[in-house]
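Asks: Turn this into a model:
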Amino acid sequence: MLKQNLQQKLLQKLSPQQIQFIKLLQVPTVSLDTRIKEELEENPALEDLSLTNLNEPEEQYPDRDPEEDTFNSDEEQGPADEFNIDDYLQEDNLNEYGSRYDQNGDDDDDRKEIPIAVQSSFFENLQAQLDLVPLSDKDFRIGQQIIGSLDDDGYLRRSITSLTDDLAFSQNIFADDDEVEEMLKVIQSFDPPGVGARSLQECLLIQLRKKDQNDPVIRKAMQVVENYLDEFTRKHYDKLEKSLNMTSQELRAVISEILKLNPKPGDSNEVNTKQMQVIPDFHITNNDGFLVLTLNSKNAPELRVSRSYQEMFEHYDKASQRDKKLKEAVQFVKQKLDSAKWFIDAIKQRQQTLLKTMNAIMQYQYEFFLTGDDKNLKPMILKDIADRIGMDISTVSRVANSKYVQTEFGTFLLKSFFSEAIQTESGEEVSNKEVKKILEENIGAEDKRHPLADERLTEILKEKGYNIARRTVAKYREQMNIPVARLRKEL
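Replies: The predicted structure follows:
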């Protein structure tokens, strides 16, 4: 039986302004400029003062009350067709969120673009080499098919039979497996050496065959790759010495030759057009023992609501007669003005949140930012900072995951300052960063012929007063991307 009833629920729902703020908060400085340009293109009611003529005399508008700009305010609004034109005739105070945050005068340096060399791509390079080989039309098409089937690392992951089928169905070229195999050998003769290989073993052998075959080291290296690749990758050097009847010095020369080879030939000629550029969001300077925090000026764009749209809105609002088209025009202008105000408010709140969060982290880790010594890093979790600034943990996480701070000791990701606490034998709580630093130092200073096992590393830490289990040492080692002792062994 169907029934109708009224039910009252209390739900938390994000407003469009809050969603916009959350998205902007997690955008790093290096991507913020692109995000602002997108908004400027979509909303003509939004202007960037740095792109407009600043020589024009500006009218003086009353400063806005900061409380009116509170982002999370839930004030009741009237109907959609009722609005006050005064809301749109006030200009935001640039001193609150403009480029005044950063007085370092490094705007010109920040705006310099990194030149990227124009080079041919990996596949274009192979195609250019194919064009120089005297081939029949059929073989040329087969070669094109092989090049198009290569992965970005230069390997051919598809079988010869699959390539034969592709030629028949897509290009109406009927070739047998032997013809495709012969053309593959032609491709494998191209640069970079090792291209067109179907396995790591074949890739290394192709590169070795292009070297001097009269060199005994090269011949031994080919023998190792061809017959003992598994033992080589597992660093079972004792087995290799016995199987190949070589001394440690001879094996060292063979291993050195193999390590010079490129396991991913496709990456060697590829231009990295998306260079990862780290732009710090914050700067911390030491002023005679007093830390000063500043926000990168790129986080404080000079944005305002378009005057032309304000005047257009005023003109429409004062119109004595309003037909349907005029009402639609007024509603469109109002929507764009609202969107521009929301975006400016979201940018302003983003800056305030960034500064508030970073200031709390700086105060918490004050000793580290003064000295740069990892041993001065205090155990800190997201909740510690969230409680200090009175915000949610997710907000702190969005700030920490993608923002960088520049100090006198280098540029750091904020996330790197968060760490778990470890208790020493004396009962003192220290950061696990301190333990990782000790592990890194001991592994770096070890005898590579006899690297330290996890059990020995655990004993060393216990001798220093850190009572940590072996599995915890293994976990920290893996987090630092350090392989096990057997794979760190060298001759």
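Asks: For the rest of this, base every contact and every neighbour count on C-alpha atoms.
Replies: OK.
Asks: so what's Arg486 up against?
Replies: By CA atoms under 8 Å, 6 or more residues apart in numbering, Arg486 lies in contact with Arg234, Lys235, Pro451.
Asks: Out of these, which comes closest to Thr164?
Replies: Distance ranking of the contacts of Arg486 against Thr164, using CA to CA, places Arg234 first at 36.6 Å.
Asks: Give me the buried subset of the contacts of Arg486.
Replies: Buried by 16 or more other CA atoms under 10 Å: Lys235, Pro451, out of those.
Asks: Of the contacts of Arg486, which is the nearest to Lys220?
Replies: Closest to Lys220, out of all of those and judged by CA to CA, is Lys235, at 16.2 Å.
Asks: OK, contacts around the closest one?
Replies: Arg486, Leu487, Lys489.
Asks: my read: the last one touches Leu452, true?
Replies: No: using CA atoms under 8 Å as the test, Lys489 is too far from Leu452 to be in contact (9.5 Å).
Asks: of the two, who's got more company?
Replies: Shown here are Lys489 and Leu452; by other CA atoms under 10 Å, Leu452 has more neighbours (20 against 17).
Asks: how much space is there between that one and Ile482?
Replies: 12 Å (CA to CA, to the nearest Å).
Asks: In the stretch 51-200 of the chain, what residue spans correspond to strands?
Replies: Counting by DSSP state E, counting those that start in this stretch, the stretch 51-200 of the chain has no strands to list.
Asks: Do a quick rundown of the helices in it.
Replies: 94-97, 107-110, 122-131, 137-148, 160-170, 177-188, 200-209 (DSSP state H, counting those that start in this stretch).
Asks: Out of the ones you listed, which one sits most buried?
Replies: Of all those, helix 200-209 carries the top mean neighbour count, a mean of 20, counting by mean count of other CA atoms under 10 Å.
Asks: what comes into contact with stretch 29-48?
Replies: 24, 277-281, 298-299, 301-306, 309, 333, 336-337, 339-340, 403.
Asks: Proceed likewise with the subsequent sequence, for comparison:
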Amino acid sequence: MLKQQFNLKLSQKLSPQQIQLMKLIQLPTQAFEQRLKQEIEENPALDTGKEKTENPDDEFSNENQEEEYANDDTNDIEINIDEYLSDDEIPNYRLQANNYSADDDDKSVPYASGTSFNQHLKSQLNTYRLSENDYQIAVFLIGSIDESGYIRRSLDDIADDLAFTQNIYTDKTQVEKVLMLVHQLDPAGVGARNLQECLHIQLQRKGLNPTMVLAQRIIEHSFEHFTKKHYKKLLSKYSVSEEQLKDAIEEIEHLNPKPGGSFAGNTRIVEHVVPDFTIRIVEGELELSLNGRNAPELHVSGAYNDMLRGYKETKKKTKSQKDAVQFIKQKLDAAKWFIEAVKQRQQTLMITMSAIMHYQKDYFLSGDERHLKPMILKDIADEIEMDVSTISRVANSKYVDTPYGTKLIKEFFSESMTNDQGEEVSTREIKKILEITIENEDKRKPLTDEKLAAILKEKGYPIARRTVAKYREQLDMPVARLRKKI
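Replies: Model (predicted):
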């Protein structure tokens, strides 16, 4: 059965300008610069440089824009050119300045090219006398080495792949023989099949003094006891003093567990953190500034204004001219929207970070994480009367340069916990006290999670053992047994 009915429904939809602003707000400095370059390339009406046109007529009204589009007709375009042109003829020299700070300069990070890790290893094969067959096997083995310097595949699989892909018929014994040669390449430990073999190869290169011999025996015959730090069993098995065992363990701890990562010629791109904000202490007061790279000099291209001016002065307007002006108008609108979105982005970033800075004033003045207050996104959102999602976009993936180092903004947010005096304290404060307690413990008898919970309770933080274990794991600290030292 078919029937018709009317439904009234209220809905909210984001305008394209609001969506564009939200996307810009969540971008960190480097990503914002890339987005800016992309917009300039795509929109010829948008220009950047040291000149900036302050034009009150360039302010764009959404209502006027929507009304104008509603009245547009592709066959008979009536455009208010005056809306896009300024009556103020300001000389260019009055719009130029030379007092720009260093932050306004274009900065780019140079990347040096070099020899790859595999190429470095292959070049060393030329110093050995190898048959053509062995050379091809060695090259294939080098190609199987990952970034850490390990071969993660079994030799049987490699022998099969050599037959199928390289037409080289060999067996596991021959592949292992060539692998022993690969183990002689630099850096030491490269081509190992596991951590135990990697450490053993490095120790063999260090000589045969008593300490090295003991270290080799431990790695070769007692690797499990070593990894689990069963020092008493090692002392009993090898009949050595604590000092001798300590020297051998120190030698092992100085070895490189990832020989591939130590190669100086690798071409992996290093990520550079660019702070979005800077906080300085000036005469006992906090001073916040936005990175100059977040405040570009943007203006509407003067060439497009000249085109519109020429169209206005033409008495007889052809269809092609009207089509061109319609295109210009769309580009100008897009340029004005983008410029306005960039300005709103700057304001939102500054307002939000200023609220965070004042909320955590005690921390920024002292640098002590124990002074961090409990703070969630809603606290800042309520203070500056913005949506929680906006605060989240500002805090995500952005950094602030402080007198105590460059910090990720979202690290200042933390949940609260009530201490024994009924006061709300930040979980970051508890983690800092836990970290200091573990650092100052007797490494010969590390504190268990139960003992750490008891110590925190004595200091006024009644938390459970499982909570201590959770915080310890978040601080990337191992259990007591693995923190033990001789």
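Asks: TM between them?
Replies: The TM-score (TM-score structural alignment, normalised by the length of structure 2) is 0.87; 472 aligned residues with a CA RMSD of 3.2 Å.
Asks: just to revisit the earlier point, as a markdown table, the contacts of Arg486 of structure 1 with secondary structure and distance to Ile114 of structure 1 would be great.
Replies: Below are the contacts of Arg486 of structure 1 laid out as a markdown table (DSSP: H, G, I helix; E, B strand; the rest coil; distance: CA to CA, whole Å):
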| residue | secondary structure | distance to Ile114 of structure 1 |
| --- | --- | --- |
| Arg234 | coil | 41 |
| Lys235 | coil | 41 |
| Pro451 | coil | 42 |
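Asks: want to try a markdown table for the contacts of Arg486 of structure 1, with distance to Leu11 of structure 1 as columns?
Replies: Shown next, in a markdown table, are the contacts of Arg486 of structure 1 (distance: CA to CA, whole Å):
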| residue | distance to Leu11 of structure 1 |
| --- | --- |
| Arg234 | 57 |
| Lys235 | 60 |
| Pro451 | 58 |
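Asks: quick one: what's aligned to Arg345 of structure 2 in structure 1?
Replies: Taking TM-score structural alignment, Arg345 of structure 2 has Arg350 as its aligned residue in structure 1.
Asks: Skip ahead from the helix or strand containing its match and say which helix or strand is next.
Replies: Following DSSP states H and E, one finds Arg350 of structure 1 within helix 324-364. Downstream of helix 324-364 of structure 1, the next assigned helix or strand under DSSP H and E is helix 366-371.
Asks: right, and the helix or strand after that next one?
Replies: helix 382-389.
Asks: Check the mean deviation of that following helix from structure 2.
Replies: Helix 382-389 of structure 1, aligned to structure 2 and superposed, deviates on average by 1.0 Å (mean CA distance after the TM-score superposition for structure 1).
Asks: how about the nearest residue to Gln20 of structure 1, chain neighbours excluded?
Replies: Ala346 (6.8 Å; CA to CA, 6 or more residues apart in numbering).
Asks: what's near enough to touch that neighbour?
Replies: Gln17, Gln20, Phe21, Leu24, Phe71.
Asks: In PyMOL, select just the buried ones from those residues.
Replies: To isolate the buried members of those in PyMOL, using 16+ other CA under 10 Å:
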select buried, resi 17+20+21+24+71
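Asks: For the contacts of Ala346 of structure 1, which pairs are in contact in structure 2 too?
Replies: Using both residues aligned by TM-score structural alignment, their matches' CA atoms under 8 Å, structure 2 keeps these contacts from these: Gln17, Gln20, Phe21, Leu24.
Asks: just those now: which is nearest Asn214 of structure 1?
Replies: Once CA to CA is applied, the member of these that ends up nearest Asn214 of structure 1 is Leu24, at 62.3 Å.
Asks: quick one on the thing from earlier: give the full set of residues in contact with the residue nearest to the match of Arg345 of structure 2 when sequence neighbours are not counted.
Replies: Nearest non-adjacent residue to Arg350 of structure 1, counting by CA to CA, 6+ apart: Leu25, 5.6 Å away. Counting by CA under 8 Å, 6+ apart, Leu25 of structure 1 makes contact with Arg350, Leu354, Arg398, Val399.
Asks: Translate Glu280 of structure 1 into the numbering of structure 2.
Replies: Let me fix one detail, which is that residue 280 of structure 1 is Pro and not Glu. Taking TM-score structural alignment, the alignment pairs Pro280 of structure 1 with Pro275 from structure 2.
Asks: And what about Arg280 of structure 2, helix, strand or coil?
Replies: Secondary structure, DSSP: H, G, I helix; E, B strand; the rest coil: Arg280 of structure 2 is strand.
Asks: isn't it right up against Met357?
Replies: No: the pair Arg280 of structure 2 / Met357 is not scored as a contact, 10.8 Å apart, by CA under 8 Å.
Asks: how close does the residue nearest the centre of structure 1 get to Asp137 of structure 1?
Replies: The centroid of structure 1 falls nearest to Met276 when counting by CA atoms, centre = their mean (7.0 Å). Distance, Met276 of structure 1 to Asp137 of structure 1, by CA to CA: 42 Å.
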